[in-house]
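**Q** Pasting a predicted model and its sequence here:
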Amino acid sequence: MRKELAMFKPLLSALAGFGLILSAGTATAQSCAARDAIVDRLQQKYSERLAAGGLQPLSGGASVIELWASAETGTFTVLLTRASGISCIVAAGTDYFRTPDADPVPDIPS
């Protein structure tokens, strides 16, 4: 399992840095809500599933960065969730692709 997590480390580092840069500018009332509500919308409207994630240390405590994506619709969303349970969409886009060696991490529910 460590080997599989190591594959995602560069991606998660990039997402964490990107999230830090964008979180102040995009964390508005429109893009933040309870995690369950956002996840439900990502699953129902865009057919996205959890593709990768990791912890991001912040001065106010750790946050979780998640990459939600759909090979079916081609969309992806980067979600930052704070310990309070409030999630903010920090990036979203189209034309999602997966590299051939990026296997899902086992035992992590989406």
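**A** Received, thanks.

**Q** Please make it C-alpha for all contacts and neighbour counts, starting now.
**A** Noted.

**Q** which residues does the residue positioned nearest the centre of the chain contact?
**A** A centroid search over the chain (Cα atoms, centre = their mean) returns residue 66, at 2.0 Å, as the residue closest to the centre. With contacts defined as Cα atoms under 8 Å, 6 or more residues apart in numbering, residue 66 is in contact with 50-54, 78-80.

**Q** Alongside the first one, take a look at this:
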Amino acid sequence: MQRHLALATLILALPGPAPAESPRQCGPREAVIALLADRYGESRQAMGLAANNAVVELFANAETGSWTITGTMASGTTCLIASGEAYQALAETLIPGEGA
């Protein structure tokens, strides 16, 4: 829980949209990525494109197990979506007939 509060506090300290514009914890992408790398040793593990054209990325530190999910808008603003512990990299394959 302390990690979540520390990350939220640091991201809130980054220059970004005013609270009236966005209630999320956001900042310039470069600053958020540097924070995740410097403070938590996290690097990008996966990425995808959301329906709203936001780039969603998963950052993690395999040694400590910390992870963070971010969303980046076309403007370059990156917002914290979620973070946690016990990250595990998986390479599962879909078993025929057991799809979602």
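**A** Perfect, I can see it now. Quick caveat, the model's predicted, so the values are computed rather than measured.

**Q** circling back: what helix or strand is the residue nearest to the centre of the first structure located in?
**A** strand 63-69 (DSSP states H and E).

**Q** how big is the offset of that strand relative to the second structure?
**A** Superposed on the second structure, strand 63-69 of the first structure shows a mean distance of 0.4 Å to its aligned residues (mean Cα distance after the TM-score superposition for the first structure).

**Q** what range in the second structure matches the helix or strand that that strand is followed by?
**A** Using DSSP H and E, the helix or strand that follows strand 63-69 of the first structure in sequence is strand 76-81. Mapped onto the second structure with TM-score structural alignment as the criterion, strand 76-81 of the first structure occupies residues 67-72.

**Q** Aligned to the residue nearest to the centre of the first structure, what sits in the second structure?
**A** The criterion is TM-score structural alignment: under it, residue 66 of the first structure has residue 57 as its aligned partner in the second structure.

**Q** how big is the offset of the match of strand 76-81 of the first structure relative to the first structure?
**A** Here stretch 67-72 of the second structure is compared with the first structure after superposition; its mean distance to the aligned residues, by mean Cα distance after the TM-score superposition for the first structure, is 0.3 Å.

**Q** Show me how far that stretch is from its chain's centre.
**A** Once both centres are worked out by Cα atoms, centre = their mean, to the nearest Å, stretch 67-72 of the second structure turns out to sit 1 Å from its chain's centre.

**Q** So which residues of the second structure form helices?
**A** 2-13, 29-40 (DSSP state H).

**Q** among those, which is nearest residue 84 of the second structure?
**A** With respect to residue 84 of the second structure, and counting by Cα to Cα, the nearest of the helices of the second structure is helix 2-13 at 7.2 Å.

**Q** outside of that closest one, which residues touch it?
**A** By Cα under 8 Å, 6+ apart, the list of residues contacting helix 2-13 of the second structure from outside reads 25-27, 32, 83-84.
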